[in-house]
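Engineer: Starting from these lines, generate the structure:
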Amino acid sequence: MNRYAKIFIFTLLFFCFGQKSQASTDRTFYLITCEPGDEIYTLFGHSALRYEDKQNNLDIVFNYGLFNFNTPNFLWKFVSGETDYLLGYSRFERFVDAYRRDKRAVYQDTLHLTSQEKDILFENLRVNLKKENRVYRYNYLRNNCSTKLEEQTSTALSNSIEWKHNGESPFTFRELLDQYMTYYSWDALGIYLALGAKCDQTATWKETQFLPEYLQSAFTHAHGPNGQKLTQGETYTALKKDINQTSNKTNPTYIFVILLVVAMILYAVRDRFYPMVSIFLKAFWLVNAIAGMILCFLCFVSVHPLTGYNLNILVLTPVTLVLVFLKSRGSKYVCFKDGILKLYILGLIIFGATTLIFGVQKVHIIVYILASTYAVLAYTEYRLNTASCRITK
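Structural biologist: Okay, here's the model as predicted:
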């Protein structure tokens, strides 16, 4: 949106509609629900509020889903769970054009509000658009583009919305996320690795509203304080979907099965090709350690709500960095490495028992393949160390 368009809209927002006496009688709020996209930050869809005032020729979208990649230390803030999002606005046609280019459907539901409720909702959004108010700390479960809309709408209706469903839903948070990752196997793997046992807690129906499609469903089945439905009429398709989803890229399962086969080959040729096997082992342990450090950061430092208590750190762990270091020190510490390897193998056993037998955390099938791969590598390293110990003695 160019500078002059912004000035025009701000003029309408803050002057023409800032006073109730001048408010139009022909105005409508719509809940906008956008179809999930292909990028990881669009996988779960998007929500916004459309405000249409035909009398004053104003048709804009209030959007809580904006962020700036150029923010200082953006990557650090994102990983640590301290990302700031902001409320923005744009003309409705411009908003829809962005989804048209991405070939994503856009749906809208008319909100059934009284004139007073429209006044309150509009005024709250107008105040939130001020520079000192528009930025908020993003939380993908409790403070995102969908939950902010529920919050604003509930406030306008004096927190008296009657929801069809209350209490616990039949879904865990992981099951809710799974519904959107069928065609995105690499993204699913990354999300499964990052999210811990908290993700397997059952979500309440209110908590499911962090997903735009669940917010839309909740709105269409809810009633306002006057007993009337919160949404009016049928869902209107503002922009039709014109592309079929297909699985993206290569299925990672095949790649990790190949890695398991490579680990078995390394074990088989460990004595005959010791120098080559040693290089491969060092590379495997280094990758493990780097991934483990990322998971530990998410688990123990990040404030993301579902990354704690992550049993995947028993498979990908910074402890393997010790193996990389000791491997560079020659045969002097080979016997000490045995203790590290035994500790790591014990961790893999605990991982398998707690996830497979006791079901403490739901784990991606690829993580089990990865655990099997590193179990073979650890045993290979242990056998090589045992042989080295005999030689040094």
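
Engineer: Please make it C-alpha for all contacts and neighbour counts, starting now.
Structural biologist: Fine.

Engineer: Grab the nearest non-local neighbour of residue 264.
Structural biologist: Spatial nearest neighbour of residue 264, chain neighbours left out: residue 376 (6.6 Å); criterion: Cα to Cα, 6 or more residues apart in numbering.

Engineer: Residue 18: neighbouring residues, count only.
Structural biologist: By the criterion of other Cα atoms under 10 Å, residue 18 has 17 neighbours.

Engineer: The structure of the following sequence is requested for comparison with the preceding one:
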Amino acid sequence: MRYTLILLLALCVAPLARAGIVDAPAANLEISLMTYGPGDIYWERFGHDALEVRDTVSGESIAFNYGVFDFDQKGFLLNFARGIMAYRMDAETTQSDIDFYAGEGRYVRRQRLALDDAQKEHLRRFLLWNIRPENAGYRYDYYIDNCTTRVRDVLDDALGGALSAQWMGKPGGMTFREQTARLMSNQPWLMLGMDLGLGPFADQPMTAWKEAFLPMTLEEGVRHVRIDGHPLVTEDTLLVPAKLTPPPDRAPDLRWPLLGAGIVLALPLALPALTRRAGARAVFVATGTVFAVFAGIAGLFMLGLWTLTLHRSAWGNFNLLAFSPFALLIVPGIWRLRHAGRPVSRLASRVTALSLAACIIALLLHLWPDFPQRNLPWLLFALPCWAALTWSFCRRHD
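Structural biologist: As a prediction, this is how the structure comes out:
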């Protein structure tokens, strides 16, 4: 249905002439921002939006959006992992979109915009040009070039730059990291994994313009825009109320939960320095192996995102100071301590001490006001573990 409609809109103008939106007088058109609230599945948590073009005479109404991707395209998974995400513009009847999102329990809101005839004509021409197969594709980026930033930019262009003029100098409310954690908080493990993998890019100072990468933020932003003293939104209608629990207003504070988890994990890591009991050593080996493997794999993952992919939001991640691929080198040294009397591996001792030092350095960097990454929660998690491991290797009872 979607691709059929694209072809009809883009290539078969004549058959659609009677439908209205292609060649109706601009005075007969209404332009609205359609916002669809967050869903339950992780890729739905950021919401979605579209630009609706409605012919008030024929009643024909089409919603244009920029959120289509194809799992079946050649090399999709590999390209996705590398950060090469091919998305497309799409079009659907407004009612079919409303029915779809209502069926998922997501809210649907229409904001009719006060565009003059020249602005409507400009926007319509651009959308019809953009949806042609040769123009519809684009390289998706989670934060700076997504389905909402495209809608924002189309509106800004039609309005002669009025949105960017008002929003670029206005501070944003939350960073990319905070918005991501807030929206993903219903799936804690996924939220934690994303937070660990985000680098300094996610903590950059925000403007209202950048923060409009989210559909709900764009929806709220246009509600307060005034052009030449008149509100941009002339009619704001909730078409379908949400049936799902909305995301929290603020991102969760991860500092104390991760510090608590680090302390709990550090207790068995200190056992070889406290007792000779075989059972305690077995607990140490199991816990130490889990932590070292986690730290090493996390380090490899972050290093791979930085060096092998185009996921710029993961580049230069300072969490590598706390979770290094070198952590895997201490696993044999941990297993040497499962029996009393065995000497500690020098390699394991040195890697552990260096990891503790790197973690302390990373923690001290947070004293610098302009430090670019807000990764304190993960440092609070790692520091007790590296401290306990270092203590055990230095004060073993053999």
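
Engineer: quick revisit: would you mind measuring from the counterpart of the residue nearest to residue 264 of structure 1 in structure 2 to residue 378 of structure 2?
Structural biologist: Mapped onto structure 2 by TM-score structural alignment, residue 376 of structure 1 lines up with residue 388. Separation of residue 388 of structure 2 from residue 378 of structure 2 (Cα to Cα, to the nearest Å) stands at 16 Å.

Engineer: Kindly report the same for residue 6 of structure 2.
Structural biologist: Relative to residue 378 of structure 2, and taking Cα to Cα, residue 6 of structure 2 is found at 46 Å.

Engineer: And the strands in the stretch 101-250 of structure 1?
Structural biologist: Secondary structure of the stretch 101-250 of structure 1, counting by DSSP state E, counting those that start in this stretch: strands at 106-111, 135-137, 168-172, 202-204, 231-239.

Engineer: highest average neighbour count across these?
Structural biologist: Across those, averaging neighbours per residue (mean count of other Cα atoms under 10 Å) puts strand 106-111 on top, at a mean of 21.

Engineer: That strand vs structure 2, average distance?
Structural biologist: Per the superposition on structure 2, strand 106-111 of structure 1 and its aligned residues are separated by 1.1 Å on average (mean Cα distance after the TM-score superposition for structure 1).

Engineer: Pull up the gap between residue 262 of structure 1 and residue 286 of structure 1, please.
Structural biologist: Distance from residue 262 of structure 1 to residue 286 of structure 1, by Cα to Cα: 16 Å.

Engineer: So which of these two has more stuff around it?
Structural biologist: Shown here are residue 262 of structure 1 and residue 286; by other Cα under 10 Å, residue 286 has more neighbours (19 against 16).

Engineer: which one is residue 85 of structure 2 nearest to, not counting chain neighbours?
Structural biologist: Residue 85 of structure 2 sits nearest to residue 140 (Cα to Cα, 6+ apart), 5.2 Å away.

Engineer: residues in contact with the counterpart of that neighbour in structure 1?
Structural biologist: Matched across to structure 1, residue 140 of structure 2 falls on residue 138, judged by TM-score structural alignment. Shown in contact with residue 138 of structure 1 (Cα atoms under 8 Å, 6 or more residues apart in numbering): 81-85, 144.

Engineer: ok, and the residues you listed in structure 2?
Structural biologist: Counting by both residues aligned by TM-score structural alignment, their matches' Cα atoms under 8 Å, the contacts of residue 138 of structure 1 that remain in contact in structure 2 are 82-85, 144.

Engineer: ok, of those residues, which one's closest to residue 26 of structure 1?
Structural biologist: The nearest member of those to residue 26 of structure 1, counting by Cα to Cα, is residue 144 at 29.6 Å.

Engineer: Residue 143 of structure 1 reaches residue 135, doesn't it?
Structural biologist: No: the pair residue 143 of structure 1 / residue 135 is not scored as a contact, 11.7 Å apart, by Cα atoms under 8 Å.

Engineer: No further queries at this time; thank you.
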